[in-house]
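Peer 1: sequence and predicted model, in that order:
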Amino acid sequence: MTLDDCRALDAQDPLAALRDQYILPKGVIYLDGNSLGVLPKAAPARIAEVVAKEWGEGLIRSWNSAGWFDLPQRLGDKVGRLIGAAPGEVVCTDSTSINLYKVLFAALSQQAATGRKLVVSERSNFPTDLYIAESMCRERGFTLKLIDASELPAVLTDEVAVLMLTHVNYRTGAMHDMKAITAAAHAAGVLTVWDLAHSAGAVPVALNDSDADYAIGCGYKYLNGGPGAPAFAWVHARHADKFVQPLSGWWGHAAPFEMTPHYRPAAGVSRYLCGTQPIVALAGLECGLDTVLAAEPLGGMAALRKKSLALTDLYIQLVEQRCGGHGLSLVTPRAHAERGSQVCLSRAEGAYAIVQALIARGVIGDYRAGDDQAPDILRFGFTPLYLGFEDVWNSVEHLLQVLETADWKRAEFNAKNAVT
């Protein structure tokens, strides 16, 4: 594989034109869309319109005239097209952490009469998921049991109430077989809660086909909704009207503007709303969603997945061919069925500094710290909407130069920032 080969692949790429939807800084190869997606070109004008026209001129009338009121459901339907959910099953609202609190509460409420007292999750799950689960278990008399992925499904005993997993692991890029794991959980009487933060917009997800129970996900990673963009929540139709989520705010009421003193939950997933919705942020999220949905005429998530695998395959191949002997080890699974849309490398020394040296060159990835059981990670996300094969070649070329010159040993690259 040569640079000319990579350019030839870009010339043949049916998705290449989708890159024009984004504002990409000149000289930057952005491999961090798994942490914060890039800015859609439509977003600044749309957000300005919401602020200056809909808020500035329409004022409170815009809840009706500009369609603000039903934005969570309307955007939820757009997310649903990316995650295998039916219309009316998803709402965009709040943060991933808050939505996880809601759905985990509902799932545990559903299992309360069974006597099951365990919530099972991966030890390497994203920390906020574990923190929320730990807090919830403490409040409700359950116990959080942390496992390695290799222990599934054997760990799903009659003591387990809920299995809470992130579909694509944030550190390694390893992807679970959602359908098989959900089936194993249900066979054991266990409900599933899936975090799609590193899946939605990156890999095909089929919530209904997998018969999952609850799911939440992030709006600012592969959905390009902007920093801190609203997240989303999905509840299977068989559960949607059974339980009142714990944050029973007025926006989740069946008729918020009746202003009654007692709570009556809205039908379906709308009861998973809470307070007044962040309209400016939702407008930004819609722009991001529209950039992903623009791939539908070109094959949708299947086409994005095909290119994602080609990009990550190429990156793995080039790193191993060109950077061998520099202490890098592949952490991400090679098997396509087990890989998300990122490639993670480990190194015994200098992982953080190498990432910082790459960022200084315009190759933006990120670093995730290890512990006694896991190494430090150099993490690179590959978003097929705006990345090409030449970008992959050039990113590996920069990595090689950083390693060969030992540029990463410079003091400024070893000074830890607050955000890594």
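Peer 2: Looks like it arrived, so ask away.
Peer 1: could you use CA atoms for every contact and neighbour count after this?
Peer 2: OK.
Peer 1: my guess is V51 contacts V280, does it?
Peer 2: Yes. Between V51 and V280 there is a contact at 7.2 Å, judged by C-alpha atoms under 8 Å.
Peer 1: just give me how far stretch 390-402 sits from the chain centre.
Peer 2: Offset of stretch 390-402 from its chain centre (C-alpha atoms, centre = their mean, to the nearest Å): 26 Å.
Peer 1: list the buried residues in it.
Peer 2: Neighbour-count burial for stretch 390-402, with 16 or more other C-alpha atoms under 10 Å as criterion, is recorded at E390, D391, V392, W393, S395, V396, H398, L399, L400, V402.
Peer 1: for stretch 328-344, same thing?
Peer 2: 328-333, 336, 339-344.
Peer 1: comparison target, given below:
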Amino acid sequence: MSEPVRLDPRLEARAAALDGEDPLASYRSAFVDAPGVRAYLDGNSLGRPLLASRAALTDLVDHAWGTRLIRAWDEQWMESPTELGDTVGRVTLGAAAGQTVVADSTTVLLYKLTHAALDLRPGRTEVVLDRDNFPTDRFVLEGIAATRGLTLRWISPEHDGGVSAEQVAAVTGEQTALVLLSAIAYKSGELADVPAITRIAHRAGAVVLWDLCHAVGAVELSLDADQVDLAVGCTYKYLNGGPGAPAFGYVAARHHDALSQPIQGWMGAADPFAMDDAYAPASGIRRLVSGTPPVLAMVPMRAMLDLLDTVGMPAVRAKSRALTAFTVEVADELLASYDVRVATPRDPERRGSHVMLEHPDFRRVTAALWERGVIPDFRPPRGIRIGLSPLSTSFAEVAVGLTAIADELG
């Protein structure tokens, strides 16, 4: 490993003071420590594993799988998608039981829920989405639009912002079937006005599908209260489910009876073990399931959900705001002289839990940072995202990370 990162003593003292005052600081010890990593600033891409996840995986092998064998399906695993989905909904989504299921990947659930949304609005021909959304969202919608003969209505958000309610109002109308947006922009980190945009889409008679990948576990959500129709999100970022962890899908109860999805698998059937000749969907959210639940991959996120349940999302959100505010403050102090631009809203109420910094040399800088044990991520063409996972990221890590960026630019 290359030379250590040497902090300005005043910055080091400020970060230490903030860590000392942090009511959530003790929870950092719940996560596996990565030797040689001086600052992990990519929890918005892959969260650190918890020590409890290691123990839970071992316990599954030794007991439910190892001793109960096939009997464990009847005893617990068959209900895992909806049981764990209810936990995700209660702890992080503001969703009552029976509306959330854990299954598949984000891409597959986006595909399913997009088709479901379009079937809820037959005869309508337009879908609203934005050009800065994550590629998966755009690619899935482009493919479905091509096969179903739909028109895509594109929104182009501000470079350092997200989609506004006014922009949605300008492109929705009587032909709008679906509005697909992200609650937090994956580049800029801007937090969308979920309730306002949802109301505008509903006034046009459209269904709204929210991508919560960069929001769940980092900010407070109120899907039921905001009258959200559909939502999808991953669990390997702020829910710390690990690489390949399954996604979750949310469908408001008012849509369950009309819900159809295009991948009709046996696990979503009314009676999977009847082995019927024809498919009959299960009642409620269960019909969104297709294949065998990924039982092993569900285990790690349970530990993080337990932790979030203990701490509470209001406290997590408060820490997120504090971390992003400190990041912007230090970036202004250390990096502005190198023409680094903060490409994230400066109002903490409009930010999620990451901050985008931009500079034309950041591809090279990111590679150098990784060699020094400072781990952010690079987003083309010129962005470094400082990902701040509230329960595992310290203020000291932010100070180390931004100082290392300054070193590499200096």
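Peer 2: Everything's here; your move. Keep in mind that this is a model prediction, so the values were computed, not measured.
Peer 1: now what about the TM-score between them?
Peer 2: Once superposed, chain against chain, the TM-score is 0.92 (TM-score structural alignment, normalised by the length of the second structure); 391 aligned residues with a C-alpha RMSD of 1.4 Å.
Peer 1: now do the same contact list for the nearest residue to G88 of the first structure once chain neighbours are set aside.
Peer 2: Closest residue in space to G88 of the first structure, ignoring its immediate chain neighbours: D77 at 6.3 Å, by C-alpha to C-alpha, 6 or more residues apart in numbering. Contacts for D77 of the first structure (C-alpha atoms under 8 Å, 6 or more residues apart in numbering) come out as A86, P87, G88, E89, V90, V91.
Peer 1: among those, name the buried ones.
Peer 2: The neighbour-count test (16+ other C-alpha under 10 Å) marks A86, G88, E89, V90, V91 as buried among the contacts of D77 of the first structure.
Peer 1: element containing the last one?
Peer 2: Following DSSP states H and E, one finds V91 of the first structure within strand 90-93.
Peer 1: so where in the second structure does that strand end up aligned?
Peer 2: Using TM-score structural alignment, strand 90-93 of the first structure lines up with residues 100-103 of the second structure.
Peer 1: OK, contacts around the counterpart of A16 of the second structure in the first structure?
Peer 2: Here A16 of the second structure is matched to R7 in the first structure, going by TM-score structural alignment. Contacts for R7 of the first structure (C-alpha under 8 Å, 6+ apart) come out as F389, E390.
Peer 1: recalculate using a threshold of 10 Å.
Peer 2: Neighbouring residues of R7 of the first structure by C-alpha atoms under 10 Å, 6 or more residues apart in numbering: D13, G388, F389, E390, D391, W393.
Peer 1: so can I have a markdown table of those showing distance to S95 of the first structure and secondary structure?
Peer 2: Formatted as a markdown table, the contacts of R7 of the first structure follow (distance: C-alpha to C-alpha, whole Å; DSSP: H, G, I helix; E, B strand; the rest coil):
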| residue | distance to S95 of the first structure | secondary structure |
| --- | --- | --- |
| D13 | 35 | coil |
| G388 | 31 | coil |
| F389 | 33 | helix |
| E390 | 35 | helix |
| D391 | 32 | helix |
| W393 | 36 | helix |
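Peer 1: ok, those residues vs A351 of the first structure, which is closest?
Peer 2: Checking these against A351 of the first structure with C-alpha to C-alpha, the nearest one is W393 at 20.2 Å.
Peer 1: trace K187 of the second structure over to the first structure, please.
Peer 2: If you follow K187 of the second structure across to the first structure using TM-score structural alignment, you land on R171.
Peer 1: next one: L409 of the second structure
Peer 2: By TM-score structural alignment, L409 of the second structure lines up with L403 in the first structure.
Peer 1: which residue, other than its chain neighbours, is closest to the counterpart of I279 of the first structure in the second structure?
Peer 2: Correspondence of I279 of the first structure to the second structure, assessed by TM-score structural alignment: V295. Spatial nearest neighbour of V295 of the second structure, chain neighbours left out: W77 (6.8 Å); criterion: C-alpha to C-alpha, 6+ apart.
Peer 1: from L388 of the second structure, how far off is the one you found?
Peer 2: W77 of the second structure is 33 Å from L388 of the second structure, where distance means C-alpha to C-alpha, to the nearest Å.
Peer 1: these two: who's more crowded?
Peer 2: Set W77 of the second structure next to L388 and count neighbours by other C-alpha atoms under 10 Å: L388 wins out with 31 against 17.
Peer 1: and that one, what does it touch?
Peer 2: Contacts of L388 of the second structure (C-alpha under 10 Å, 6+ apart): 40-44, 47, 218, 238, 319-321, 323-324, 327, 352-355, 376, 394-395, 397-398.
Peer 1: can you do 6 Å?
Peer 2: L41, S353, H354 (C-alpha atoms under 6 Å, 6 or more residues apart in numbering).
Peer 1: show me where the stretch 301-420 of the first structure has strands.
Peer 2: Under the criterion DSSP state E, counting those that start in this stretch, the stretch 301-420 of the first structure contains strands at 329-330, 342-346, 363-364, 366-368, 377-381.
Peer 1: kindly report the same for the stretch 51-200 of the second structure.
Peer 2: 100-103, 126-130, 151-155, 176-182.
Peer 1: what segments of the stretch 51-200 of the second structure are helices?
Peer 2: Applying DSSP state H, counting those that start in this stretch to the stretch 51-200 of the second structure gives helices spanning 51-62, 71-75, 80-88, 106-120, 135-148, 165-171, 194-203.
Peer 1: and of those, who's closest to P246 of the second structure?
Peer 2: helix 106-120 (7.6 Å).
Peer 1: burial check on the counterpart of T198 of the second structure in the first structure, number of neighbours?
Peer 2: Alignment note (TM-score structural alignment): T198 of the second structure maps to T182 of the first structure. By the measure other C-alpha under 10 Å, the count of residues near T182 of the first structure is 23.
Peer 1: T172 of the first structure now?
Peer 2: For T172 of the first structure, using other C-alpha under 10 Å, the count is 23.
Peer 1: so it is in contact with P333, correct?
Peer 2: No. T172 of the first structure is beyond contact range of P333, at 8.0 Å (criterion: C-alpha atoms under 6 Å).
Peer 1: ok, back up a step: pull up the gap between the match of L409 of the second structure and L318 of the first structure, please.
Peer 2: L403 of the first structure is 14 Å from L318 of the first structure, by C-alpha to C-alpha.
Peer 1: cheers, nothing more for now.
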